[in-house]
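Chemist: Structural data only, the sequence is not supplied:
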């Protein structure tokens, strides 16, 4: 694993922190969602993206490895796919709740998983529950005129994957490919032949000395380091970190049990079009406007000192910066490609002309986001951040393991060390430490209809999308995206980790700000 992958893996070990999920609700005929067909599609995609099929071996805190067993045949792929699918009779909410708050679904030997349910809330009571996972000798089904006349049912799909395998963009690209195969005009036999052909291309005839697994993030944006460049990168990174000032945070409470909830709203297509038009008129995207929504919602609640700003963080897509590109047939898009940036806005509201102030702050958010994405030092900062996150994860991972074994002891204070270890020479002159609390994280996925090619699987009608991950205690993340022409807002948070009523009030104020300023 690279440093970024390692920084995600170590905190995930006990309770599955950051294990991702993508839920898609869709309607479609039963023959396109038959277990044998789903299994074949899942096998094809696991062949194309080998990282999904790996295991993890931990040799040391800085030596953690992916282990991949090459499939010996198409039948081997089908067995592996079958072992990583589960069929349930659950509603969407039950499915997501069990993944977020129940026992962990994923593990070191199961890095990805598929759950498919026929929702009880929408199914005809006379229709039997989905069958158990079929055995390989169950035979394949082929399309027929009879199948084409089958009625349409409601289905819910949950795609589960470890976060150190990839990011949200990989997850959505994968879902589009999954539905593209599942809803294709190909018969089940055609898909089985495709699986065989693709296995032969990769394993029966291809050279065996190629790199099968994708490179780590840091290897995809390599730098030629020199002593001078290293010193400049360290100084720039330290200065960029010193600029981060945030004095706003939700009041938290300690609770032994984490319980993540995900209130979600979607706005009708016409209303979404009006919002897009309003944002364009004010020179921003919906993503930038959502920073202003969170800023105004918090300020209206009167939380935190007025003289300290609100800091919010979000993910930065690093794929455009990659200089190392994968080559076919091992050109999987399943790999990590995210960095982080911060948006800092004032924590007070003017007495008049709130709309002008709102859009001014949205433009500030846009400017800060653009500067982060277009900085000529984004690559060196990514390397420095990866190194820092990796070292921190290793330290905390070791501490967690020692506490679990009952052998942890607090580190010796520097004054008592013998011989004393000289302090690290600072890169920059010492400054008074500013507060760096982050109010909230925003995952702004943009227009997902640019990823999902709905016209390529017309028989499968998607209508609902929800995404997120298992969280640590007291965590919160706001998702914003457009899907099926609608604007979706989703707030995932630990309802036991915050003072009673405060997050609910914030969510109410955020929706009010959308109604007041965006339409």
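Modeler: Arrived safely. For clarity, every value in this text was computed on a predicted model and none was experimentally measured.

Chemist: C-alpha only now, for contacts and for neighbours.
Modeler: Fine.

Chemist: which ones are touching the residue nearest to the spatial centre of the chain?
Modeler: Taking C-alpha atoms, centre = their mean, the centroid of the chain lies closest to residue 168, which sits 4.1 Å from it. By C-alpha atoms under 8 Å, 6 or more residues apart in numbering, the residues touching residue 168 are residue 445.

Chemist: any idea how far it lies from residue 210?
Modeler: With the distance defined as C-alpha to C-alpha, to the nearest Å, residue 168 ends up 27 Å from residue 210.

Chemist: Which residues in the helix or strand in which residue 507 is found does the neighbour count mark as buried?
Modeler: Assigned by DSSP states H and E, residue 507 belongs to helix 502-513. Burial within helix 502-513, assessed by neighbour count using 16 or more other C-alpha atoms under 10 Å, is assigned to 502-503, 506-507, 509-510, 513.

Chemist: for it, packing partners?
Modeler: Contacts defined by 3 or more C-alpha pairs under 8 Å, 6 or more residues apart in numbering; DSSP states H and E place helix 502-513 against helix 286-301.

Chemist: contacting residues around the helix it packs on?
Modeler: Contacts with helix 286-301, where a contact means C-alpha under 8 Å, 6+ apart, come from 275-276, 279, 310, 312, 343, 345-349, 358-359, 361-363, 365-366, 442, 444, 446, 480, 505-507, 509-510, 513-514.

Chemist: And it, what's buried?
Modeler: For helix 286-301, burial by neighbour count (16+ other C-alpha under 10 Å) applies to 286-300.

Chemist: okay, now the one to match up with it:
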């Protein structure tokens, strides 16, 4: 959609022309973005956060300096400074009011920045379980907390329909690279001015080429418009979904308020090195091994039948398959994920020897690796991504309309469908895994030597009975955390499962 242009010229007291320009840019949300936006409206479900604990000289953490860096990056990544307007279930838009001046860009950034004196745990608990921090008018927010002279906490908050984990971590790296670059405040001011003029202050970019970062569906390689190709895509997607069989789940409970907790373990660098070495020797990775760890942990936790397999899901990074985009405001802040599933047998022999269990464990880790690779390298990946986005968007709109009608007291239940005999197996997922890999490849620690990052925690506001396990390496340590709604699950089962995950990581399986 062409931007709405409005140019405002004014003159200062010394009659020097000061040019300011106001533009409103907007674009519709894609189906994947819609599937995250609509559920977030009531209480911020899936609102992301990234926490980093670090040591730094207090002088580089002054508010005016942090505001400058925050403002520069918000200009580079305009979705962070946008809002969402919903006109109907099929017409939901990002709207970006470009700052009329450098000063307005700085003031806008400062308004979305807060300094506190909370501990890490208090910061995260407030974000996850308190009133929603974000809103349709505020899609990102930055919190800096200081509890000791040189100890700081960084909490970046962003709605999930703005981006994904890759965007969070790349942004944090860019933030600290600028903040601790050694540049004087005056140099950062010049960078901010140049960034604003390069985008909005000159005549060359009045309207041509100016746009917001495109949605995932716009970035994927185009699908053939022919009916036959579309039919093939639908059939392939349906058949791929039919293969997803899972019959294991955590027992849930109702009537308890939602409260997300995030138990976390951190493995020392030497032990982490041993684990990574063992994974490599077994022709797999720590990410694939995490599926096997959850699989074994559940088999040791479950009191019910283990006859049906265990299904787990994870996000699939779709950036490698995107078409190139050279739009002026192109950035890494956009949502670019699909999903894939790993299905493993649930049963393990309880009387098996340690050697037998270890053999089973590594075999299942390799199976998980192969299933993950097949999903990422499938020749049908693009068409399946389109079909999944369409399905998720339609489902989100249907549920959103139903929720809104219930809130208004006008919802009517559809007539019951006649019973249909079905031999279709269940497709219940036990848990989701967010496998972020080696984050030391994203954070260029040498680019900000005066800042010493030492702690990283990430996650999102959960829906009722939501659960997601995170695993990544950071500052040469393996980190594993379990974010879940404490009120939505039978507590002893989750606690036993988490204990079994920790025991598996500590055992000789990974050494």
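Modeler: Ah, there it is. As the structure is a computational prediction, the values presented were derived from the model and not from experiment.

Chemist: Overlay the chains and give the TM-score.
Modeler: The TM-score (TM-score structural alignment, normalised by the length of the second structure) is 0.91; 474 aligned residues with a C-alpha RMSD of 1.3 Å.

Chemist: mean per-residue distance, the helix holding residue 507 of the first structure to the second structure?
Modeler: Here helix 502-513 of the first structure, set against the second structure after superposition, deviates by a mean of 0.7 Å using mean C-alpha distance after the TM-score superposition for the first structure.

Chemist: Under the alignment, what does residue 68 of the second structure map to in the first structure?
Modeler: Aligned counterpart of residue 68 of the second structure in the first structure: residue 40 (TM-score structural alignment).

Chemist: Then residue 496 of the second structure?
Modeler: Looks like residue 496 of the second structure aligns to residue 505 there (TM-score structural alignment).

Chemist: Enumerate every residue touching its match.
Modeler: residue 301.

Chemist: And for residue 435 of the second structure?
Modeler: Residue 435 of the second structure makes contact with 287, 314, 470-472, according to C-alpha under 8 Å, 6+ apart.

Chemist: redo that, cut-off 7 Å
Modeler: 287, 470-472 (C-alpha atoms under 7 Å, 6 or more residues apart in numbering).

Chemist: and what of residue 140 of the second structure?
Modeler: Residues in contact with residue 140 of the second structure (C-alpha under 7 Å, 6+ apart) are 80, 134, 157-159.

Chemist: Please enumerate the strands of the stretch 401-511 of the second structure.
Modeler: With DSSP state E, counting those that start in this stretch, the ranges of strands along the stretch 401-511 of the second structure come out as 427-438, 452-460, 467-474, 477-485.

Chemist: So which of those strands is nearest residue 186 of the second structure?
Modeler: strand 452-460 (24.2 Å; C-alpha to C-alpha).

Chemist: Onto which residues of the first structure does the closest one map?
Modeler: Taking TM-score structural alignment, strand 452-460 of the second structure hits residues 461-469 over in the first structure.

Chemist: buried ones in the matching stretch?
Modeler: Going by neighbour count (16+ other C-alpha under 10 Å), the buried part of stretch 461-469 of the first structure is 461-462, 465-469.

Chemist: Equivalent analysis for stretch 91-111 of the first structure, please.
Modeler: 91-92, 95-97, 99-101, 104-107, 110-111.

Chemist: need the longest helix for the first structure.
Modeler: Ordering each helix of the first structure by length in residues (DSSP state H) puts helix 378-405 first.

Chemist: from the chain's centre, how far out does that one sit?
Modeler: Chain-centre distance of helix 378-405 of the first structure: 19 Å, with C-alpha atoms, centre = their mean, to the nearest Å.

Chemist: So which elements touch it?
Modeler: If you count contacts as 3 or more C-alpha pairs under 7 Å, 6 or more residues apart in numbering; DSSP states H and E, helix 378-405 of the first structure packs onto helix 3-12, helix 227-242.

Chemist: Past the last one, which element shows up next along the chain?
Modeler: From helix 227-242 of the first structure onward toward the C-terminus, using DSSP H and E, the following helix or strand is strand 246-247.
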